[in-house]
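K.L.:
output the structure for:
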Amino acid sequence: MKPHNVLILPGWQNSGPAHWQSRWEDLYGYRRVDQHDWMRPRRGDWIARLEEVLLGCDEPAVLVAHSLGCLLTAAWADHSQNTSRVKAALLVAPGDAEREALQPVLPSWSPVHLQRLPFPSVLVGSRNDPYCSFERAQTLATAWGSRFVDLGDAGHINAESGLGNWPAGHAVLAELTNL
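P.N.:
Prediction:
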């Protein structure tokens, strides 16, 4: 797997420099899928941008999604004719756009797509994620056909979770993709 074909899919508001996604970008040469508007994300725009980047990959890509990036993966897979261009996906701390508190800021992301993903995936969830209940994360994993990994009490599995470079997460990715 070529590092430039491992695509980082941040969530709403992007991932800052201390986030494990940004650290993986720096450490391993993975490539971030930049969106036109991180603060007011529109599902259709984000799907189109992911499709554009995937069509430019020279081999099947691996998606490394966090939060809203997980919902992007599911929505893209439900609409794209190019799902064979994805080898696998690591889905971490999905946000739940159907939660009442998130609907006003993420109006175009409901309903959440719940179809089985056409490629192997692992969903890593936290028992105390403020943006998605543990039970909802398990439901999403089942709907998407993802293997579920319980990270315990890790919050939103972001920079505030204190994971640093998150080597255990990278080991899950390596196992999933045989990097």
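
K.L.:
from here on, contacts and neighbour counts on C-alpha atoms
P.N.:
OK.

K.L.:
apart from its chain neighbours, what residue comes closest to the residue positioned nearest the centre of the chain?
P.N.:
Nearest to the geometric centre of the chain sits A65, at 1.7 Å (C-alpha atoms, centre = their mean). Sequence neighbours aside, L9 is the residue nearest to A65 in space, at 4.5 Å (criterion: C-alpha to C-alpha, 6 or more residues apart in numbering).

K.L.:
second input sequence below; structure requested for side-by-side comparison:
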Amino acid sequence: MSIPTVIIVPGWRNSGPGHWQTLWAERLPGAVRVEQDDWLWPKRPAWVQRLGDTVQAQPGPVVLVAHSLGCITTAHLPDEVASRVQGALLVAPADPERRGVLADFAPVPYQRLPYRSVLVASDNDPFCPVRLAGAYARAWGSEFVRVPRAGHINVESGHGEWPLGLALLQSLLPLPLTPGALYSQAA
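P.N.:
Below is the predicted model of the structure:
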């Protein structure tokens, strides 16, 4: 059984210090983080291409861990790249149709993803109404986890290490993470 590579897919403006994605990228063994050329003025072709290149560069299957605009970027992957994806944790998706700087990512694809996915959304996310997140989950065939009063599930809403997210990631992996793997390095 080939162990998938975990690929961290940040959203608009990247995931800075203390964000759970940054902590996971630093601490999960073998994790790879997607680095975009322009975090402030994202363009769909460039972002999808960079994510696709990152997926294709891995020696085997991958599990994606996307946040915000990273979720929408993931949904735009072409079939030949998506076929390499074993699973995806999609957290606090963005709403590019209501945010001008993200408009290049609209319309959001509404077709089933060809891999298992878990979409996590908050009922008070200021960047995506929970109803829209639920519509994404239905369209993409994702398991839907609604988290009460969790904001955008980022540092600003009090999510650093985010153990619930780590447990959800574990549900997408064929083997357990080694005990303490995430916490084996100093913060």
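
K.L.:
quick TM-score on the pair, please.
P.N.:
Scored against TM-score structural alignment, normalised by the length of structure 1, the superposed chains reach a TM-score of 0.92; 173 aligned residues with a C-alpha RMSD of 1.3 Å.

K.L.:
what's around the residue nearest to A65 of structure 1, how many residues?
P.N.:
Applying other C-alpha atoms under 10 Å, we find 28 residues neighbouring L9 of structure 1.

K.L.:
what about the helices in structure 2?
P.N.:
With helices called from DSSP state H, structure 2 shows them at 20-27, 44-56, 69-75, 79-82, 130-140, 163-170.

K.L.:
can you list contacts of the shortest one?
P.N.:
Think helix 79-82 of structure 2. If you take C-alpha atoms under 8 Å, 6 or more residues apart in numbering as the criterion, helix 79-82 of structure 2 is touched by 52, 55-56, 114-115.

K.L.:
please redo it, this time with the cut-off set to 7 Å
P.N.:
The contact list for helix 79-82 of structure 2 (C-alpha atoms under 7 Å, 6 or more residues apart in numbering) reads 52, 55-56, 114.

K.L.:
A133 of structure 2: which of those residues is nearest?
P.N.:
Among these, P114 lies closest to A133 of structure 2 (C-alpha to C-alpha), at 18.5 Å.

K.L.:
what does G169 of structure 1 align to in structure 2?
P.N.:
Using TM-score structural alignment, the partner of G169 of structure 1 in structure 2 is G165.

K.L.:
OK, contacts around the nearest residue to A139 of structure 2 once chain neighbours are set aside?
P.N.:
Using C-alpha to C-alpha, 6+ apart and skipping the chain neighbours, the partner closest in space to A139 of structure 2 is Y110 (5.1 Å). Y110 of structure 2 is in contact with 136, 139-140, counting by C-alpha under 7 Å, 6+ apart.

K.L.:
turn the helices of structure 2 into CSV, including mean neighbour count and distance to R98 of structure 2.
P.N.:
CSV is the format used below for those (neighbours: other C-alpha atoms under 10 Å; distance: least, C-alpha to C-alpha, whole Å):
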stretch, mean neighbour count, distance to R98 of structure 2
helix 20-27, 21, 24
helix 44-56, 19, 16
helix 69-75, 25, 13
helix 79-82, 14, 26
helix 130-140, 18, 11
helix 163-170, 15, 26
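
K.L.:
just put these in a markdown table and tack on distance to A92 of structure 2.
P.N.:
Shown next, in a markdown table, are the helices of structure 2 (distance: least, C-alpha to C-alpha, whole Å):
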| stretch | distance to A92 of structure 2 |
| --- | --- |
| helix 20-27 | 12 |
| helix 44-56 | 18 |
| helix 69-75 | 8 |
| helix 79-82 | 20 |
| helix 130-140 | 8 |
| helix 163-170 | 11 |
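
K.L.:
the residue nearest to A139 of structure 2 -> structure 1?
P.N.:
Structural correspondence for Y110 of structure 2 with respect to structure 1 (TM-score structural alignment): L114.

K.L.:
and its match, how close does it get to H170 of structure 1?
P.N.:
Distance from L114 of structure 1 to H170 of structure 1, counting by C-alpha to C-alpha, to the nearest Å: 26 Å.

K.L.:
and Y30 of structure 1, what is it in contact with?
P.N.:
Here Y30 of structure 1 is in contact with 3-4, 6-8, 24 (C-alpha under 7 Å, 6+ apart).

K.L.:
quick one: which of those is nearest Y131 of structure 1?
P.N.:
Using C-alpha to C-alpha, I8 comes nearest to Y131 of structure 1 of the contacts of Y30 of structure 1, at 19.7 Å.

K.L.:
grab the nearest non-local neighbour of the corresponding residue of structure 2 for L123 of structure 1.
P.N.:
Here L123 of structure 1 is matched to L119 in structure 2, going by TM-score structural alignment. Excluding the flanking residues, the one nearest L119 of structure 2 by C-alpha to C-alpha, 6+ apart is L90, at 4.6 Å.
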